[in-house]
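Participant: Okay, predicted coordinates and the sequence, questions at the end:
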Amino acid sequence: MVLKMKILSVESSAASCSVALSDNGVLIGEEFTNVKLTHSETLMPMVKNILDNTKTDIGTVNVFAVSNGPGSFTGVRIGVAAIKGMADGVGKPCCGISTLETIAYPFFDRNCVVCSLMDARCSQVYTALFENGKRLTPDSAMLISELADSLKSIDKPILFAGDGATVTYEKLSDSFDNIILADAQNRYQRASSVAFLTEKYINSGKLPVSANELLPVYLRLPQAERELKKKKELKK
């Protein structure tokens, strides 16, 4: 059974920030920025713009969705907190979508393996593989050298997408003849992909959760916590 739904989605897991509104599978509004402003400054004004420009009452939104990680700890936290607050305020459910799957979504119909990549710094990336709209590997954090080892067995074209795609491509392109860099306009995740994936999951039976149940997905500890943990281990 296909459910009818209006979805407000946000994506703030990296440098760019976007907000989208879809109605029964049709995108009716999206706003995207990639500027040197913090998401705490831009996100909620963008939400207001979308609602105002589409003449949508927030109370008519059926589901609130967000890319809930992995990604920038601050960005993921801001996006999740915003969606939880809006959903709780009008008593509606939430849906968290993997940022890496959000990156891959525009390429689901490509005849290739999509390698979603987010820069995790220190020569590491957050990554996952997809093909024909299906997930091949779980979201994970790994060294670029470890990723290279995992890609050696793939004999199909591999498309790199995400904010970690360029740096990874530059490091691996001499060693692989089957990797492709996604075009710039589709390389970064967008809130519209979050909305479409949310509708896909709900119509396939995955139920949204309450605002209290929605959680960020970090894959690893924030840097401050990693440094604190290291200091504690050195003292043992």
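Facilitator: Looks like it arrived, so ask away. Being a predicted model, the structure only gives us computed values, none of them experimental.

Participant: For the rest of this, base every contact and every neighbour count on C-alpha atoms.
Facilitator: Fine.

Participant: Tell me, how many residues neighbour residue 32?
Facilitator: Residue 32 has 17 neighbours, counted by other C-alpha atoms under 10 Å.

Participant: can you tell me which residues contact it?
Facilitator: 16, 17, 18, 19, 190 (C-alpha atoms under 8 Å, 6 or more residues apart in numbering).

Participant: Quick check: the gap between the fourth one and residue 82.
Facilitator: Which is residue 19. 11 Å (C-alpha to C-alpha, to the nearest Å).

Participant: quick one, which of those two is more surrounded?
Facilitator: residue 19 (29 against 19).

Participant: all helices of this structure, in order?
Facilitator: 39-53, 73-90, 99-104, 144-151, 165-172, 191-203, 223-235 (DSSP state H).

Participant: From residue 54, how far off is the residue most central in space within the chain?
Facilitator: Centroid-nearest residue in the chain, with C-alpha atoms, centre = their mean: residue 99, separated by 1.9 Å. Distance, residue 99 to residue 54, using C-alpha to C-alpha: 26 Å.

Participant: what does residue 98 give?
Facilitator: In terms of C-alpha to C-alpha, residue 98 sits 27 Å off from residue 54.

Participant: The residue nearest to the centre of the chain contacts residue 14, correct?
Facilitator: No - contact criterion C-alpha atoms under 8 Å: residue 99 and residue 14 do not qualify, at 9.4 Å.

Participant: Pull up the overlap in contacts between those two.
Facilitator: With C-alpha under 8 Å, 6+ apart as the test, residue 99 and residue 14 both reach residue 71.

Participant: For residue 7, grab the count of nearby residues.
Facilitator: For residue 7, using other C-alpha under 10 Å, the count is 28.

Participant: Distance-wise, check it relative to residue 231.
Facilitator: Going from residue 7 to residue 231 by C-alpha to C-alpha gives 44 Å.

Participant: how deep is the residue nearest to residue 192 when sequence neighbours are not counted tucked in, by neighbour count?
Facilitator: In space, and not counting its chain neighbours, residue 192 is closest to residue 20: 5.3 Å by C-alpha to C-alpha, 6 or more residues apart in numbering. By the measure other C-alpha under 10 Å, the count of residues near residue 20 is 26.

Participant: Is it correct that residue 20 is in contact with residue 66?
Facilitator: No - with contact defined as C-alpha under 8 Å, residue 20 does not reach residue 66; the gap is 10.2 Å.

Participant: from the chain's centre, how far out does stretch 103-115 sit?
Facilitator: Put simply, stretch 103-115 sits 14 Å off its chain's centre (C-alpha atoms, centre = their mean, to the nearest Å).

Participant: quick revisit: what about residue 98 and residue 54, which has more around it?
Facilitator: Comparing residue 98 with residue 54 by other C-alpha under 10 Å, the one with more neighbours is residue 98, at 20 against 13.

Participant: Comparison target, given below:
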Amino acid sequence: MYLGIETSSAVSSVALMDTTKLVGELTVQAGLTHSEQLVPHIELLMQQSGVAKSDIEGIAVSIGPGSFTGLRIGLGTAKALAYAWQVPLLGVMTMDVLAHNFWQWEGLIAVMIDAQKKNVYEGLYRWEDNQMRCVQEPTVKVRTDALTTLGELKEPVTVVGDGIIKVAATVSDFGTNLTVGPTTMRIPRASSLLLAALPRFLRQEPDEALTVAPYYIRRSEAEVVWDAKHPELAAQMKGQEPTVVVTEAAPALSDEVPHA
């Protein structure tokens, strides 16, 4: 049994899956913070599914790009549980998660995650040879430029992710080949996270828990502002690990999750 944790956006999603079926999933967009709802959701899902902590063989967690705060909370929780339960931890790109909503989908899948200031993180995927393949690695683009380029392609393109929420109604204006994914499929879900992670779990290729870190692509706004206010210190720290990358473990949560 595997636990999936997805907190890269405003969506909080947790799921339980074994090698043959989805056992349970709880996905909520209620406006609450992940710090308020993540652990209670894990506890509720395990109770309702009749799953004990001793049943968990591995944990998969979304690592971004996405919300800086959400990723820290999700990854901190996943690390704490993996340590407490002594199970493997696996980090999965948020774009891979969104793409796996579209199992056996025809056409190009364009994943766009909000990068603020009219920019998006864009990754392109295609279902080929019975698996989801990434055909363009995540990169930062101006949203209108990305949509214009996609609209010039000679094939159907399905656009998903919170990066197109503000322009969803006008996406087809950039090209008649562009459509927005269905409402339930345009958000990252923990079940799709586990679909992406399962092959690696079965190959016994988990990440080293201490080395799993959020994948931000670019630095946070807070760091940019800090550097502008402290140019000399910023120059000295150039090349060092970003301060926003999680290195500390979250408080142990094992006692808050049902025991066998």
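Facilitator: Cool, the structure landed. This one's a predicted model, so the numbers in the text were calculated from it and none came from an experiment.

Participant: Give me the TM-score for these two chains.
Facilitator: Remark: TM-score between the superposed chains equals 0.90 [TM-score structural alignment, normalised by the length of structure 1]; 230 aligned residues with a C-alpha RMSD of 2.1 Å.

Participant: corresponding residue for the residue nearest to the centre of structure 1 in structure 2?
Facilitator: Superposed on structure 2 with TM-score structural alignment, residue 99 of structure 1 falls opposite residue 94.

Participant: what residue of structure 2 matches up with residue 23 of structure 1?
Facilitator: Using TM-score structural alignment, residue 23 of structure 1 lines up with residue 18 in structure 2.

Participant: For the residue nearest to the centre of structure 1, give its distance to residue 20 of structure 1.
Facilitator: 15 Å.

Participant: likewise residue 200 of structure 1?
Facilitator: Distance from residue 200 of structure 1 to residue 20 of structure 1, by C-alpha to C-alpha: 16 Å.

Participant: what does residue 10 of structure 1 give?
Facilitator: 6 Å.

Participant: Quickly list what's touching both of those two.
Facilitator: Counting by C-alpha under 8 Å, 6+ apart, the common neighbours of residue 10 of structure 1 and residue 20 are residue 191.

Participant: Show me what counts as buried in the longest strand anywhere in structure 2.
Facilitator: In structure 2, assigned by DSSP state E, the strand with the most residues is strand 131-142. Residues of strand 131-142 of structure 2 classed as buried by neighbour count (16 or more other C-alpha atoms under 10 Å): 132, 134, 138, 140, 141.

Participant: Identify the contacts common to residue 20 and residue 66 of structure 1.
Facilitator: With C-alpha under 8 Å, 6+ apart as the test, residue 20 of structure 1 and residue 66 both reach 9, 10, 191.

Participant: which one of those residues is nearest residue 106 of structure 1?
Facilitator: Nearest to residue 106 of structure 1 among these, counting by C-alpha to C-alpha, is residue 191 at 11.7 Å.

Participant: Thought residue 64 was touching residue 95 of structure 2, still the case?
Facilitator: Yes - using C-alpha under 8 Å, residue 95 of structure 2 is in contact with residue 64, at 7.5 Å.

Participant: got the contact list for the nearest residue to residue 134 of structure 2 once chain neighbours are set aside?
Facilitator: Nearest non-adjacent residue to residue 134 of structure 2, counting by C-alpha to C-alpha, 6+ apart: residue 125, 4.4 Å away. Residue 125 of structure 2 makes contacts with 99, 108, 109, 110, 111, 132, 133, 134, 135, 136, as judged by C-alpha under 8 Å, 6+ apart.

Participant: Residue 125 of structure 2 corresponds to which position in structure 1?
Facilitator: Using TM-score structural alignment, residue 125 of structure 2 sits opposite residue 130 in structure 1.

Participant: what about its match, distance to residue 110 of structure 1?
Facilitator: Per C-alpha to C-alpha, residue 130 of structure 1 is found 10 Å from residue 110 of structure 1.

Participant: What count of nearby residues applies to residue 111 of structure 2?
Facilitator: With neighbours defined by other C-alpha under 10 Å, the count for residue 111 of structure 2 comes to 27.

Participant: Need the counterpart of it in structure 1.
Facilitator: Using TM-score structural alignment, residue 111 of structure 2 lines up with residue 116 in structure 1.

Participant: Hmm, that match is touching residue 168, no?
Facilitator: No - judged on C-alpha under 8 Å, residue 116 of structure 1 makes no contact with residue 168 at a distance of 10.7 Å.

Participant: neighbours of the residue nearest to residue 107 of structure 2 when sequence neighbours are not counted, just the number please.
Facilitator: Excluding the flanking residues, the one nearest residue 107 of structure 2 by C-alpha to C-alpha, 6+ apart is residue 156, at 5.2 Å. Residue 156 of structure 2 sits with 17 neighbouring residues when counted by other C-alpha under 10 Å.

Participant: any idea how far residue 156 of structure 2 is from residue 187 of structure 2?
Facilitator: 20 Å.

Participant: Also residue 220 of structure 2?
Facilitator: 22 Å.

Participant: try residue 230 of structure 2
Facilitator: 38 Å.

Participant: on that earlier part again, report how many residues lie close to the match of residue 23 of structure 1.
Facilitator: So residue 18 of structure 2, with other C-alpha under 10 Å, has 14 neighbours.

Participant: Provide a list of residues in contact with it.
Facilitator: Residue 18 of structure 2 makes contact with 1, 2, according to C-alpha under 8 Å, 6+ apart.

Participant: Compute the distance between the match of residue 125 of structure 2 and residue 182 of structure 1, please.
Facilitator: Where residue 182 of structure 1 is concerned, residue 130 of structure 1 sits at a distance of 14 Å (C-alpha to C-alpha).

Participant: Can you tell me what residue 64 of structure 1 aligns to in structure 2?
Facilitator: So, by TM-score structural alignment, residue 64 of structure 1 is matched to residue 59.

Participant: One more: residue 36 of structure 1?
Facilitator: So residue 36 of structure 1 corresponds to residue 31, using TM-score structural alignment.

Participant: Neighbours of the closest residue to that match other than its chain neighbours, how many?
Facilitator: Spatial nearest neighbour of residue 31 of structure 2, chain neighbours left out: residue 10 (7.1 Å); criterion: C-alpha to C-alpha, 6+ apart. The local packing of residue 10 of structure 2 (other C-alpha under 10 Å) involves 20 other residues.
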